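Engineer: The following comprises the amino acid sequence and a computationally predicted model.
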Amino acid sequence: MHKRKRRFTRDVLLVLAVLTTAVVVPVAYLATQARRDISEQFIDNVANQAVSGFRAMSLSMEATLGLIHDWGGGGRISIEKGDELAHLLLPVFDRERLLHGVTVAVRDGNSFYLYRTETGFRSRRVALGVEGDNADVVEWSSGHEPVTRSKARSDFDPLNRPWFGPALASGKIHWTEPYTFFTARKVGITASTSFVRKEGNERVVVAFDVLLDEPFAEFYNLAPSENSRVIIFRHDNQLYIPGSGGLQSGFLPMGKVEDNLVRKVHSNWTGEDNLADRVVSIFHDGIVWWCGFRPLDPGNPNTWICVMIPESDILGHAGRRRINLLMLGIGSILGAVALAFWIVRRGRRPFEGAASYFDTEHPEASVRSLIAGGENRAVEFKSTMRMNLHSKKPGKEIELAWLKGVAGFLNTDGGILLLGVTDDGEITGLERDVFENEDKCRLHFKNLIGKHIGADLSKYIRFILVPVDGTTVGVVRCARSGEPVFLKDGNKEHFALNPDFRTTGLSGTCGLSMIQKDAWKWEENEEHSRTSLRPRWRLMPSRA
């Protein structure tokens, strides 16, 4: 009897062990894999947004700097005419919100500097070789009008600044490493170039100053959860400290950093390229932190962004569900597997959606894949950006046609527009739009978005030029907007929808593409499932 009981007990324990192993091992594996996948996706999302934002800022600054270069070559820039130069440059600050200051300087040390202040702008024209008060200072209002004028003494010598020599020597656009600005006494970076002035054949340098606190502050705001952190490293083992609490902004040597978590994260960071493509986990004070690193400029991997997220923030109550899964899974293998699958799907859902996916690491392959899939509710092709192929002239109707598609994507679930691809998928490129160079193409795109959709909505739009088969395709990636988007055409505004979008609230159900703004009003719609329009709105006829 005792032997049978022992044998029965042994068999039960063996079966329980087998069942437990059969359930716990795959569930534990799935849970661990899900934890890593979700962590990587969170970090990739934030890091890629920061890198894309920094790159977009750089490209925009370079395009505008190229425009100033053209002005200089055409004889429109003269240091001697301070007020005229200020009136020429002040609108540039409206176009580039992160621009702190613009300097125009020549080899003899004379310079003109225009920069933002708390109340407006200030210009300073310096004649370096003059004794006494050698600077003409003008305070400008935010409306670009002169307020006060004064004389001052200035020792500013542009020849000693890190942006002057490289721009003077090459004539190309040069970005400096972070350094302390002469006037603001804060850390920033400068983009500079030079041109040859018609009068006297003299080379003139133009420089754009950007304070690091401004773009870096936007990176910190990208933190995806309450306890997550975004920090900036430099390749020479220094940590960026934003200007706050009386602390001057700049890079602090890691030896002076007192935050043990940051020091531990830094010890896992080598600054090498191979670390840019993976995520590491760090255990600190009983908490698992997932950390990912990206160079802000892949072409110059000196400054890196690090995203740090505690695992509890990533998984939330999914961790508690894993415990329940392990307990219930011993008695129900199918239930445990189904629950594990649900946990994985639940964590990944925010990052799925092939319609808005574009692999920036392999842009040409992504373009070919999109073309092979053909046009659909999330992918649209347009042959040109501005050129009417029948009249062989730029046409406003051509621009409005693809801008309508962009607005439609913003108002629904997002999508991708390929410029330079015909309706049947033939790659013809943007060369037929006859832009002088790629920077002019980007600037034209940016201006059209600002004019017809709104500069404040450009945060939902990404535009890149991709070389394919010896030509260039424009890729416009649109995310779903958090607010209704209207396409502006002169004094008229239209609400644009994806052509495949169907909506209720009208007389029956109908397909729409453009709706007059003044013919409808917005009304909140809690029955979100009745429409494919992602924001919770429905269109209702306006009442008199």
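Structural biologist: Thanks, I have the structure now.

Engineer: CA only for contacts and neighbour counts going forward, please
Structural biologist: OK.

Engineer: Quick check: Leu506 vs Ala407, distance?
Structural biologist: Leu506 sits 21 Å away from Ala407 when distances are taken as CA to CA, to the nearest Å.

Engineer: With neighbour numbers in mind, choose between the two.
Structural biologist: With other CA atoms under 10 Å as the criterion, Leu506 and Ala407 differ in neighbour count, and Ala407 comes out ahead with 28 against 11.

Engineer: how close does the more buried one get to Asn302?
Structural biologist: When CA to CA is applied, the distance between Ala407 and Asn302 equals 37 Å.

Engineer: same check, this time on Val337
Structural biologist: When Val337 is compared with Asn302 (using CA to CA), they lie 45 Å apart.

Engineer: try it against this one:
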Amino acid sequence: MIKTLLNPAGTRQRLLRDLIVVILLTTGAITAVTLIQGANIRKEIAQEHIRQNLRATSDAIFQFYDPVRSNALLIQKWGVAGIWQMDDIASITTKLIPMMENMPQVAAVKFGDTEGRSYLLTANENIWITRTVSPHRPKVITWKQWVNGQLIDTREEEKPYDVTNRFWYREGLSLTSDKQDDVTWLPPYMLDYIEVPGLSAVMAWTSEGEDPLTSVLALDVPVNDLFNQITETDVGPNGTAFLFDGDASVYHPVSGEERAETHQFFLHHTAVEAPDVREAMGAWHAKGKPSAAFTFTIDGKAYWAGVQPITADTKEFWIGVVVPQSDFLQKVLERRWGILFIGLIILGAGFVMAGFLTWKYRHQLRDMPNRVIRDDHFEDDVRRLITRGEGSSLEFKSTMRMNLKTEKNDKHIEIAWLKTVVAFMNSAGGIIVIGVDDDGQVVGTAPDGFESEDKCRLHFRNLMNQHIGLEFTQYLHLYIGVIDGHTVLVIECERADRPVFLLNKKEESFYVRSGPSSLSLTMRQMLKYLESGK
């Protein structure tokens, strides 16, 4: 049914004819583009290069941020469940130390509540230090030192400390109920216990009862560590990654004494010493703050740059990448005629080999899927799929995670379409359309309750990581679009070059397509299937 849309021509003669046409058209296109459209090629290559570097920088930041967010969510759950007892300092500390040991990017974890209690845990080399204030003794700070979870020293300091005056506490206390289910990242401020600028991942929760108590949690990350994570990202031999405020100021680390006096975490881009960063920011403003990659020159030398927010929800911090054009184009430009000549030779040899490969690998070629969904024709392409109906290469699902009968998120719903993903990758590929019911009616994914497209994509990525493996995402293409006001997801699955398993409840299963169904194979059946080369 959908196979004619997914696969090349079904016969050797038509496939050979199409390959000849493709070779001739490709040769003509390469010649024309090289001679006439060089500037466009340069722009496309440059933009892709910038996107890749921004993606690499973003991935490095995600690995930096994600453990902080995950552990903050876990601590909040403990707080809501009543596990935290702010008066039991030893219990809290022994729970938090192992967690902090696995988060070297976090300088401290802090708590405060509306009764005036406050708690801080930080480290000085191998010694863990807590700072606590009790509402019964608001003018006394108690310091304790811990080694291997054991208390080794206690001292008290006659010094008032009011947690309600702290920036992180006030911001956390102001969070509305709909923002308490996820981490809120605060803009940079001075961390009072180490006198360096930092960011805080803040969460809050309120206990139930006659006298509700609101607690605020903050996990502190020094901005310098984030800055180092960005600047150490590999963006090419002469490229530069930088951090800025989304407008005109670039983050610039200075000495602790200087920072303590000025509290300035950013410099206006015109005062930045690095010429590539300074000129990139100037060009970005001059061009109207474009979201796509842009070019500029320094002393006649071409550069490319691009910017984006660190995360979709964090607008206070942006990342930028600047790369000289010579990093990725100079050799291509110098050898463009030689490359064209070699390309023509390769195409000629490919033409000779095409007939032989077409005959020898005709079954594999017939299974090879092409992209069906085009971004600018999403609705038309999806409606064409719906018209053809479900089959061996196409399956409809109403939701990604919501059980429409129980009106609750259901793991079985997720596992059902994940089985199909695995089966498609182990077979000839296929397409899953989520937001369309079995009758072909567009119902949308609104019941899944995703706040944004980014949250949906993150949930999809997490499911792949948990049940299939991120290394197989190269065979998957997720599209999100709107049809008749309903959000629809399309997952295109290519045939994988190695076996794919579904991990569920610590058990791995191997699925293949059998007609319109996904069939689980035993070990013996799987070995026979793989040996057959299907």
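Structural biologist: Now that the structure is in, tell me what you want to look at. For clarity, every value in this text was computed on a predicted model and none was experimentally measured.

Engineer: Would you give the TM-score for this superposition?
Structural biologist: Put the two chains on top of each other and the TM-score (TM-score structural alignment, normalised by the length of the second structure) is 0.62; 459 aligned residues with a CA RMSD of 5.9 Å.

Engineer: The residue mapped onto Tyr303 of the second structure from the first structure - nearest residue in space that isn't next to it in sequence?
Structural biologist: Applying TM-score structural alignment, one finds that Tyr303 of the second structure aligns to Trp289 in the first structure. Taking CA to CA, 6 or more residues apart in numbering, and ignoring the residues beside it in sequence, Trp289 of the first structure has Pro310 as its nearest neighbour in space, at 4.3 Å.

Engineer: Double-check the match of Tyr303 of the second structure against Ser281; I have them as touching.
Structural biologist: Yes - between Trp289 of the first structure and Ser281 there is a contact at 5.5 Å, judged by CA atoms under 8 Å.

Engineer: Give me the more crowded residue out of the two.
Structural biologist: Legend: neighbour count by other CA under 10 Å for Trp289 of the first structure and Ser281, higher for Trp289 (22 against 18).

Engineer: Enumerate every residue touching Leu99 of the first structure.
Structural biologist: For Leu99 of the first structure, the set of contacting residues under the criterion of CA atoms under 8 Å, 6 or more residues apart in numbering consists of 93, 208-211.

Engineer: Give me the buried subset of those.
Structural biologist: The neighbour count (16 or more other CA atoms under 10 Å) marks 93, 208-211 as buried among those.

Engineer: what's the residue of the second structure most remote from its centre in contact with, if anything?
Structural biologist: Within the second structure, Glu158 marks the point farthest from the mean C-alpha position, 46.7 Å out by CA atoms, centre = their mean. With contact set as CA under 8 Å, 6+ apart, Glu158 of the second structure has these partners: 139-141.

Engineer: Recalculate using a threshold of 6 Å.
Structural biologist: Residues near Glu158 of the second structure by CA atoms under 6 Å, 6 or more residues apart in numbering: Val140.

Engineer: And it, how far from Pro138 of the second structure?
Structural biologist: Looking at Glu158 of the second structure against Pro138 of the second structure, where the rule is CA to CA, the gap reads 10 Å.

Engineer: Can you list the residue ranges for strands in the stretch 251-400 of the first structure?
Structural biologist: For the stretch 251-400 of the first structure, the strands defined by DSSP state E, counting those that start in this stretch cover 279-284, 287-295, 303-310, 379-382, 387-388, 393-394.

Engineer: Going by neighbour count, list what's buried in the first one.
Structural biologist: It refers to strand 279-284 of the first structure. Applying a neighbour-count criterion of 16+ other CA under 10 Å, the buried positions in strand 279-284 of the first structure are 279-281.

Engineer: any idea how far it is from the chain center?
Structural biologist: Its chain's C-alpha centre lies 26 Å from the corresponding centre of strand 279-284 of the first structure when counted by CA atoms, centre = their mean, to the nearest Å.

Engineer: swap in the last one?
Structural biologist: Distance, stretch centre to chain centre, for strand 393-394 of the first structure: 31 Å (CA atoms, centre = their mean).

Engineer: hang on, the earlier thing: of all the buried ones among the contacts of Leu99 of the first structure, which comes closest to Arg7 of the first structure?
Structural biologist: Out of those, the one with the shortest distance to Arg7 of the first structure is Leu211. That distance is 76.8 Å, counting by CA to CA.

Engineer: so the closest one sits right up against Gly188, yeah?
Structural biologist: Yes - taking CA atoms under 6 Å as the contact criterion, Leu211 of the first structure and Gly188 are neighbours in contact, 4.1 Å apart.

Engineer: Enumerate every residue touching Ile282 of the first structure.
Structural biologist: With CA under 6 Å, 6+ apart, Ile282 of the first structure has these contacts: 288-289.

Engineer: That one and Glu226 of the first structure: what is the separation?
Structural biologist: Ile282 of the first structure sits 19 Å away from Glu226 of the first structure, taking CA to CA as the criterion.

Engineer: ditto for Lys81 of the first structure
Structural biologist: Summarising the geometry, the distance separating Lys81 of the first structure from Glu226 of the first structure, computed by CA to CA, is 52 Å.

Engineer: Buried residues in the helix or strand Phe219 of the first structure falls within, which are they?
Structural biologist: Remark: Phe219 of the first structure resides in helix 213-220, with elements defined by DSSP states H and E. Along helix 213-220 of the first structure, these residues count as buried under the neighbour rule (16+ other CA under 10 Å): 213-214, 216, 219-220.

Engineer: possible to save the residues you listed as TSV with distance to Val27 of the first structure?
Structural biologist: What follows is the buried residues of helix 213-220 of the first structure, written out as TSV (distance: CA to CA, whole Å):
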residue	distance to Val27 of the first structure
Asp213	45
Glu214	45
Phe216	40
Phe219	36
Tyr220	35
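
Engineer: Pick the one among these closest to Gly373 of the first structure.
Structural biologist: Nearest to Gly373 of the first structure among these, counting by CA to CA, is Phe219 at 34.6 Å.

Engineer: residue boundaries of the helices in the first structure?
Structural biologist: Applying DSSP state H to the first structure gives helices spanning 2-73, 82-95, 164-170, 213-220, 260-267, 311-315, 318-329, 333-348, 363-373, 396-411, 438-449.

Engineer: Map Leu168 of the first structure onto the second structure.
Structural biologist: Taking TM-score structural alignment for the superposition, Leu168 of the first structure sits opposite Leu173 in the second structure.

Engineer: any idea how far its match lies from Leu213 of the second structure?
Structural biologist: As it turns out, when the distance is counted by CA to CA, Leu173 of the second structure lies 11 Å from Leu213 of the second structure.

Engineer: same check, this time on Met86 of the second structure
Structural biologist: The value you get for Met86 of the second structure to Leu213 of the second structure, if CA to CA is used, is 12 Å.

Engineer: Pick out whichever of those two has more residues nearby.
Structural biologist: Shown here are Met86 of the second structure and Leu213; by other CA under 10 Å, Met86 has more neighbours (19 against 13).
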